[in-house]
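Asker: give me coordinates for this.
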Amino acid sequence: MGGRLPALIIKELLALFKDKKSRMAVIVPPILQLLIFGYAATFDLEHAALAIFNEDNGSFSRELVARFERSSGFELVGFVHSETHIAPLLDAQQALLVLRIGEQCSAQVAQDESCPIQVLIDGRNSNTAMLALNSVRTIVTEFNQEKAQLRGAGLPAHLTMRAWFNPNLESRWFIVPGIIALLAMIVTLVVTALSVAREREAGTFDQLLVTPLRPWEILIGKAMPGLIVGVGEASLIIAVTVFWFKIPLMGKLSVLYPALIIYVLSIIGVGLMISSLCATLQQALLGAFLFIVPAVILSGFSTPIANMPAFMQTLTYLDPMRYFLSIVRRVFLEGAGIEYFIHDLWPMSLIALVTLSLATWLFRHRMY
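Answerer: Next comes the predicted model:
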């Protein structure tokens, strides 16, 4: 084998990085996607447009309104003074919700009676509406508890909540580590899927066949740039996650990187399979994105796997991103050691073995 294989690997890396556009495509888009996902993709509710229709001017209602005004989850867009103004606000989406406080609210509270409070909400975006309702419920519940304690009536039970692994329940802590798995897959798959197809389209693949390189050497030479780029890209994203987004890495890199390498190898196998089957760059790109979209959906990145139909849950076991997504989040948030996710590691290793074996078989049978 001598220096043939290292020379081929260097040749592949030069083909990938010598072109300025290729360098930009490998480095810039993943960083931009990380920043966009990190800031834009969130399950937290912030600055939801709130209008208030306060028919009562007593102290109780004023204190409750002040509590909503101070909340970072809501942005007060105005006060409503007539019931006829509520519908136009919601119809025009000038307010997400309207809080209506009953006319005799303070007087009823003073007499130890319940006070009617109504929430009128725009339900066109059901997810946002549910988040807003949960925030309203939390504010009103905490306000009720404080008032009950001040009156000396006491509460039958005092609820104290403590969130493990994510004390402030910030959705960014959940989303951004998952982006490591997402972007590592995209970059690795595109690099490897284009490798053989690029040679065929350029007409240089035939020249490669007449070299002393054996088929398995050519395969390794095509796979190594994907491994180097995939792990390097993931390392860059991990650094941005920790130092830019300030998401704590509770576990050890020595635990995370073996899983990352196995994950990248499984994606390389898929990429080489696509590359072996395609004759042009356009076909390779279409094949890559044909795999990326269902892989992301089935991984549980945005939709919990437990909420999927049973047959779809079965399909997720074929998705390597499903396993690495669980691993990277557990290492980041829990500080989990390898013994805690061995049940995710061995299926991902099996997928890597199968995809690389199939890629080798396809490569050998389609070389000539």
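
Asker: when you work out contacts or count neighbours from here on, use the C-alpha atoms and nothing else.
Answerer: OK.

Asker: residue 190 contacts residue 285, correct?
Answerer: Yes - using C-alpha atoms under 8 Å, residue 190 is in contact with residue 285, at 7.0 Å.

Asker: please identify which of those two sits among more neighbours.
Answerer: residue 190 (24 against 19; other C-alpha atoms under 10 Å).

Asker: which SSE is that one in?
Answerer: Per DSSP states H and E, residue 190 falls inside helix 171-202.

Asker: now do the buried residues in that helix.
Answerer: 172-200 (16 or more other C-alpha atoms under 10 Å).

Asker: here is a second sequence; please produce its structure as well for comparison:
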Amino acid sequence: MTLQRIWALAIKEFQALLRDKKSRFVIIVPPVIQLLVFSFAASFDLNHIQLAVYDEDQGGAASRLVARFAGSGHFSLTAPIHSETELRQRIETGQALMVLHLPADFSRRLHSGDGAPVQLILDGRNSNTAAIALSYANQIVDQFNTEWAQQHQRTGAPSVLVSRAWFNPNLISRWFIIPGVVGLLMLVVVMVVTALSVAREREQGTFDQLLVTPLHPAEILLGKALPGILIGLLEASVIVLIAVQFFQVPLLGSLLTLYSGIALFLLSATGVGLMISALAATLQQAVLGVFLFLVPAIILSGFATPIANMPPIVQDLTLLNPLRYFMVILRGVFLEGSSFQELQNQFWPLALIGSSTLVIAGWLFRHRMA
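Answerer: Next up is the predicted model:
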């Protein structure tokens, strides 16, 4: 195997893509259109709210307020919190979307009429979900205030709700949507480029010509993979630049961590695309294979619906989806400033999926060429 052979085949693939007007259109126009459409028009529905309670008061009034949250039908109480360190950990690890913090003097201030503060800490990474959860919480506290005022002949608001969103203080939905769009567009472009490559060769009758060349199956595999990886890397860089400069999405983490995730995701997406390409005999079959993979991959990625809200068997199925891990990496680097060490549990599954799919694709190539 020589690098020169692989590079020559990769150049041939680039030339084939650039000569074809339809291929140029698919690579350039749809990602830009989808970036704009998703960034401005995407919305989410709230299905489930994980609520943790940090009750330092332990009084009857605090228990009544917590009972209102538990009985509202919108919230599911998790294990209670006993320290501020545990509170931070629940939010950062995604174990709770919202934490209800009742200070030690809640009941005393409520009875004295001084205005008892209730702190609500939200996970702002999914801004739409956080905003809806905050709206539900406001309604519950308002109902509690009305009932308490009537029972104790008080005027004004007995309790005051003070909210704080982590990772997205102003709950700007664009900050949550656009990092996810980066992953979606990369997957679409890389899958299209790699999955159609061999099928196009077969339809044009040039695949047989490859078989009689000195190229080994592994060289053909790498030559087919390289254009998709390079195009995906370029697309990712352009979209990240647009997200930061045009849409003003904060990029709090390091570029090294971000591009490590991008490289591993491109490896996984390329492997899946080459598997489809090796199995498909025609362009129509390749397009159908891409469609059959893309739709479930997007739905099961956590882009629109939190994975925690899905049934357990579906959550297990998402473990095979490379886009699931890439979504966590993107939002972690953009919004949280997560380090490589904090995201290592997302990196190694991507590396495993990428290496496995490439090995399977290589075996399929050898099998189809035999």
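
Asker: TM-score of the superposed pair?
Answerer: For this chain pair, the superposition-based TM-score is 0.71 by TM-score structural alignment, normalised by the length of structure 1; 281 aligned residues with a C-alpha RMSD of 2.9 Å.

Asker: can you tell me the closest non-neighbouring residue to the aligned partner of residue 332 of structure 2 in structure 1?
Answerer: Using TM-score structural alignment, the equivalent of residue 332 of structure 2 in structure 1 is residue 330. Spatial nearest neighbour of residue 330 of structure 1, chain neighbours left out: residue 336 (5.7 Å); criterion: C-alpha to C-alpha, 6 or more residues apart in numbering.

Asker: residues contacting that neighbour?
Answerer: The neighbours of residue 336 of structure 1, taking C-alpha atoms under 8 Å, 6 or more residues apart in numbering as the test, are 250-251, 330.

Asker: doesn't it fall inside a helix?
Answerer: No - using DSSP: H, G, I helix; E, B strand; the rest coil, the assignment for residue 336 of structure 1 is coil, not a helix.

Asker: now residue 300 of structure 1, what's its secondary structure?
Answerer: coil.

Asker: trace residue 291 of structure 1 over to structure 2, please.
Answerer: Going residue by residue (TM-score structural alignment), residue 291 of structure 1 aligns to residue 293.

Asker: cool, and residue 239 of structure 1?
Answerer: By TM-score structural alignment, residue 239 of structure 1 lines up with residue 241.

Asker: burial of its match, as a residue count?
Answerer: Neighbours of residue 241 of structure 2 (other C-alpha under 10 Å): 14.

Asker: before we move on, what about residue 258 of structure 1?
Answerer: Neighbours around residue 258 of structure 1, by other C-alpha under 10 Å: 13.

Asker: list the contacts of it.
Answerer: Taking C-alpha under 8 Å, 6+ apart, one finds nothing in contact with residue 258 of structure 1.

Asker: all strands of structure 1, in order?
Answerer: 48-54, 74-79, 97-101, 117-121 (DSSP state E).

Asker: which stretches in the stretch 101-250 of structure 2 count as helices?
Answerer: 106-112, 127-152, 173-204, 207-211, 217-245 (DSSP state H, counting those that start in this stretch).

Asker: and these as CSV, adding distance to residue 67 of structure 2?
Answerer: Below are the helices of the stretch 101-250 of structure 2 laid out as CSV (distance: least, C-alpha to C-alpha, whole Å):
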stretch, distance to residue 67 of structure 2
helix 106-112, 15
helix 127-152, 10
helix 173-204, 30
helix 207-211, 68
helix 217-245, 42
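
Asker: quick one: closest of the ones you listed to residue 42 of structure 2.
Answerer: helix 173-204 (7.3 Å; C-alpha to C-alpha).

Asker: list the contacts for residue 159 of structure 2?
Answerer: Contacts of residue 159 of structure 2 (C-alpha under 8 Å, 6+ apart): 110, 115-118, 141, 145.

Asker: same check, this time on residue 144 of structure 2
Answerer: Residue 144 of structure 2 touches 65, 68, counting by C-alpha under 8 Å, 6+ apart.

Asker: hmm, 10 Å instead?
Answerer: Neighbouring residues of residue 144 of structure 2 by C-alpha atoms under 10 Å, 6 or more residues apart in numbering: 61, 64-65, 68, 138, 157-159.

Asker: may I ask which of those has the most neighbours?
Answerer: Busiest of those [other C-alpha under 10 Å] is residue 158, holding 24 neighbours.

Asker: okay, that one and residue 358 of structure 2: tell me how far apart.
Answerer: The gap separating residue 158 of structure 2 from residue 358 of structure 2 is 62 Å, by C-alpha to C-alpha, to the nearest Å.

Asker: any idea what residue 351 of structure 2 aligns with in structure 1?
Answerer: Under the alignment (TM-score structural alignment), residue 351 of structure 2 pairs with residue 349 of structure 1.

Asker: that match: neighbour count?
Answerer: Neighbours around residue 349 of structure 1, by other C-alpha under 10 Å: 18.

Asker: right, and it touches residue 321 too?
Answerer: No - if you go by C-alpha atoms under 10 Å, residue 349 of structure 1 and residue 321 don't touch, sitting 11.9 Å apart.

Asker: which neighbours do these two have in common?
Answerer: Between them, residue 349 of structure 1 and residue 321 share these contacting residues under C-alpha under 10 Å, 6+ apart: 263, 266.

Asker: between the two ends of stretch 109-127 of structure 2, how far is it?
Answerer: 32 Å.

Asker: again with stretch 101-121 of structure 2
Answerer: OK, stretch 101-121 of structure 2 end separation, C-alpha to C-alpha: 8 Å.

Asker: which residue range of structure 1 does it align onto?
Answerer: The aligned range for stretch 101-121 of structure 2 is empty, by TM-score structural alignment.

Asker: stretch 217-232 of structure 2 now?
Answerer: Counting by TM-score structural alignment, stretch 217-232 of structure 2 sits on residues 215-230 of structure 1.

Asker: distance from that stretch to structure 2 after superposition?
Answerer: Mean deviation of stretch 215-230 of structure 1 relative to structure 2 after superposition (mean C-alpha distance after the TM-score superposition for structure 1): 0.5 Å.
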